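> Have a look; sequence and predicted model below, questions after that.
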Amino acid sequence: MKIISPCRIHMGLIDMNGSVGRIDGGIGATLDHPNCEISGKESNEIEIQFSNSIINNTPEEDLKSLHDRIYHSSKNVLKEIGQEGVYLKVNDVIPAHTGLGSGTQVSLSTGKLTSSIYGYDLDAYSIAKLTGRGGTSGIGVSGFEFGGFIVDGGHSFGKSGEKTDYRPSSASKNVKPAPLLFRHDFNWEVVLTIPKIPTEEQVSDKKEVDIFKKYCPVPEDYVNRFCRLVLMKMMPAVIENNMESFGECINEIQGLGFKGAEVQLQNSTLKNLLKHLQNTSYSGLSSFGPTIYSLGDKKEIMEQSKEFFDKEGLDGEIIVSKGNNTGYKLI
């Protein structure tokens, strides 16, 4: 049995103010490529194998982290369904630390495949609880299950709420995944420009936790504007297939609320790359980056990305992808 799950671009957290009694909430979309692919079968113990391409192209520390994530995800699901082991071969993964949701997708893929091998039909939300995913953004969880453009409803906030402070998903392990508010097919092609950023300049783990503490709550005016753009412009634009209207929102929200903080915390090269691409396309930072996603003339976007890479002496990838509207595929 084999599972293939999509990556996701995370366009922004809607409300990191909390004055109405909820925080988080997210907008994003799933894409066909890059993706996560794992095959598996029954076993008496947990066995994990990686393809040669993953072994050869993944730093040792990241490979160990990936192994541990898969091991614990499978172990938690096996305990839930009353089984002892599973054999898993990881054929392909979404690049880690790029803002494309690699951690959530590999955890959910592991859980779904493990349970399915033994005939159990656990949904993404059940697996997310077992594997500790979706504690802040619900885009990865709902995207895994359904695909498409997603808006989630965040979490109750305050003394009696699900959350009492502002935290990233990595530090929100015991919070249930956010409810799905809106889902629609996402039919546009997207260019992913992924520059290689030094590890010390990447935003993850403790750095991410500290950023949430420092920049939240964000001013209510920013949240109000963000909400209006999502409800009255982005969602209708997706339904009406109006890329220009949707793209105008993408460009504007790069300076709004928590997304504005995410952008401003990037190094100057990445910020300049975003501005460079916005000259000829609709471009935004996915999560904490470094991936920049762009809508528009794909040939022009690729040329502009290559031009910037050459000018700045940057290494990286430029990937043309398209909306995924099915979520995971079990084969």
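Received the coordinates, thanks.
> Please count neighbours and contacts with C-alpha atoms only from this point.
Fine.
> which ones are touching the residue nearest the centre of the chain?
Note on the chain: the residue nearest the mean C-alpha position is Gly101, at 3.1 Å, using CA atoms, centre = their mean. When contacts are counted by CA atoms under 8 Å, 6 or more residues apart in numbering, Gly101 touches Cys7, Arg8, Ile9, Ile94, Gly140.
> any idea which helix or strand comes after the helix or strand Ile194 falls within?
Following DSSP states H and E, one finds Ile194 within strand 189-195. Sequence order places helix 206-215 as the next helix or strand after strand 189-195, per DSSP H and E.
> From Val86, how far off is the residue in the chain sticking out farthest from the centre?
Of all residues in the chain, Asn44 has its C-alpha farthest from the mean position, at 32.8 Å, by CA atoms, centre = their mean. Distance, Asn44 to Val86, by CA to CA, to the nearest Å: 7 Å.
> Same question for Ser142.
Using CA to CA, we find Ser142 at a distance of 25 Å from Val86.
> Compare these two and say which one has the larger neighbour count.
The neighbour comparison of Ser142 against Val86 (other CA atoms under 10 Å) goes to Ser142, with 28 against 23.
> Return the residues in contact with the closest residue to that one other than its chain neighbours.
The shortest distance from Ser142 to any residue other than its chain neighbours is 6.7 Å, reached at Leu180 (CA to CA, 6 or more residues apart in numbering). Counting by CA under 8 Å, 6+ apart, Leu180 touches Gly138, Ser142, Ile150, Val151, Asp152, Gly153.
> Counting neighbours, which bits of the helix ranked longest in the chain end up buried?
Criterion DSSP state H: the longest helix present in the chain is helix 60-81. The neighbour-count check on helix 60-81 (16 or more other CA atoms under 10 Å) flags 63, 66-67, 69-78 as buried.
> Would you confirm that Leu130 contacts Lys75?
No - judged on CA atoms under 8 Å, Leu130 makes no contact with Lys75 at a distance of 9.6 Å.
> roughly how far is stretch 301-311 from the heart of the chain?
Relative to the mean C-alpha coordinate of its chain, stretch 301-311 is positioned 24 Å out (CA atoms, centre = their mean, to the nearest Å).
> Pasting the second one now:
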Amino acid sequence: MTVRVEAGARLHVGFGNLSLAHERLYGGVGVALEEPRVRLVAEPADEVVCSDPFVRECAEGACELLGVAGAEVTVESTLPRHVGLGSGTQVGLSALAAVAAAHDRSPAVRDRAPALGRGGRSGVGVAAFKDGGFVVDAGH
């Protein structure tokens, strides 16, 4: 099955608490953006095939996590890296969602995010991917 997954960028306003003297760490506020967006198309394959090295790496991690052989992933658009738009989380979770849907699976992306190295400190990016909108993260 061929599937398309889209996710908008996010802005993370900042952490609310970085002090070990308090019970909760890394709370913050963020907002999901309509544009720019990640747009991936995926279909099952015998191995991971993707021309974008970062998306390919994310798809390989998704295949390993899901226990599937591979996927052919086409990048229609992606986010610029290292400019504060959450590209790592949005691309990583988009790759997971696309590979999963291509293989007719529907994992809880929020639950799988830590296995992909996402959402460990802040949950803003994961929540923005899942639900969009304005996000308040109470920390952990």
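Noted; the coordinates are in hand. Not measured: the values here are computed from a predicted model.
> Tell me the counterpart of the residue nearest to the centre of the first structure in the second structure.
Per TM-score structural alignment, the equivalent position to Gly101 of the first structure in the second structure is Gly86.
> now its match: how far from Leu11 of the second structure?
For Gly86 of the second structure, the distance to Leu11 of the second structure - CA to CA - is 7 Å.
> The residue nearest to Cys227 of the first structure when sequence neighbours are not counted: how many residues sit nearby?
Spatially, and ignoring its direct neighbours in sequence, Cys227 of the first structure is nearest to Ile14 (6.5 Å; CA to CA, 6+ apart). Neighbourhood size, Ile14 of the first structure [other CA under 10 Å]: 28.
> ok, now how distant is the counterpart of Ile14 of the first structure in the second structure from Tyr26 of the second structure?
Alignment note (TM-score structural alignment): Ile14 of the first structure maps to Gly16 of the second structure. Gly16 of the second structure sits 6 Å away from Tyr26 of the second structure, going by CA to CA.
> ok, which stretches of the second structure are strands?
With DSSP state E applied, the second structure shows strands at 3-15, 28-44, 71-77, 134-137, listed in chain order.
> Out of those, which gets nearest to Ala97 of the second structure?
Comparing the strands of the second structure against Ala97 of the second structure with CA to CA, the closest turns out to be strand 3-15 (7.0 Å).
> and that closest one, what does it pack onto?
Contacts defined by 3 or more CA pairs under 8 Å, 6 or more residues apart in numbering; DSSP states H and E place strand 3-15 of the second structure against strand 28-44, helix 87-102, helix 124-131.
> List the buried residues in that strand.
Val3, Arg4, Val5, Glu6, Ala7, Gly8, Ala9, Arg10, Leu11, His12, Phe15.
> now swap in stretch 41-53 of the first structure and tell me
For stretch 41-53 of the first structure, the neighbour count (16+ other CA under 10 Å) marks Lys41, Glu42, Ile46, Glu47, Ile48, Phe50 as buried.
> Repeat that for stretch 249-265 of the first structure.
Neighbour-count burial for stretch 249-265 of the first structure, counted by 16+ other CA under 10 Å, picks out 249-254, 256-263.
> In CSV, list the buried residues of helix 60-81 of the first structure along with distance to Ala124 of the first structure.
Shown next, in CSV, are the buried residues of helix 60-81 of the first structure (distance: CA to CA, whole Å):
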residue, distance to Ala124 of the first structure
Leu63, 24
Leu66, 19
His67, 21
Arg69, 16
Ile70, 16
Tyr71, 18
His72, 16
Ser73, 13
Ser74, 14
Lys75, 16
Asn76, 14
Val77, 12
Leu78, 15
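> how about the residues you listed, which pair is most distant?
Farthest apart among the buried residues of helix 60-81 of the first structure by CA to CA are Leu63 and Leu78. That separation is 22.2 Å.
> Onto which residues of the second structure does stretch 277-289 of the first structure map?
Under TM-score structural alignment, there's no match for stretch 277-289 of the first structure.
> related to what we said a few turns ago, surely the residue nearest to Cys227 of the first structure meets Asp24?
Yes - counting by CA under 8 Å, Asp24 is a contact partner of Ile14 of the first structure at 6.0 Å.
> ok, the alignment partner in the first structure of Phe129 of the second structure to Asp24 of the first structure distance?
Structural alignment (TM-score structural alignment) places Phe129 of the second structure against Phe144 in the first structure. Distance of Phe144 of the first structure to Asp24 of the first structure, computed by CA to CA: 19 Å.
> Val191 of the first structure too?
According to CA to CA, Val191 of the first structure and Asp24 of the first structure sit 26 Å apart.
> what does Leu96 of the second structure align to in the first structure?
Using TM-score structural alignment, the partner of Leu96 of the second structure in the first structure is Gly111.
> what about that match, how many neighbours?
Using other CA under 10 Å, Gly111 of the first structure is surrounded by 27 other residues.
> In the buried residues of stretch 41-53 of the first structure, find the pair that's most separated.
So for the buried residues of stretch 41-53 of the first structure, where distance means CA to CA, the most widely separated pair is Glu42 and Phe50, at 17.0 Å.
> In terms of helices and strands, where is Ile250 of the first structure?
Taking DSSP H and E as the definition, one finds Ile250 of the first structure inside helix 243-253.
> and that helix, what does it pack onto?
Here helix 243-253 of the first structure touches helix 235-239, strand 282-285, going by 3+ CA pairs under 8 Å, 6+ apart.
> quick one, which of those is packed in tightest?
With neighbours defined as mean count of other CA atoms under 10 Å, these peak in mean count at strand 282-285, which reaches a mean of 28.
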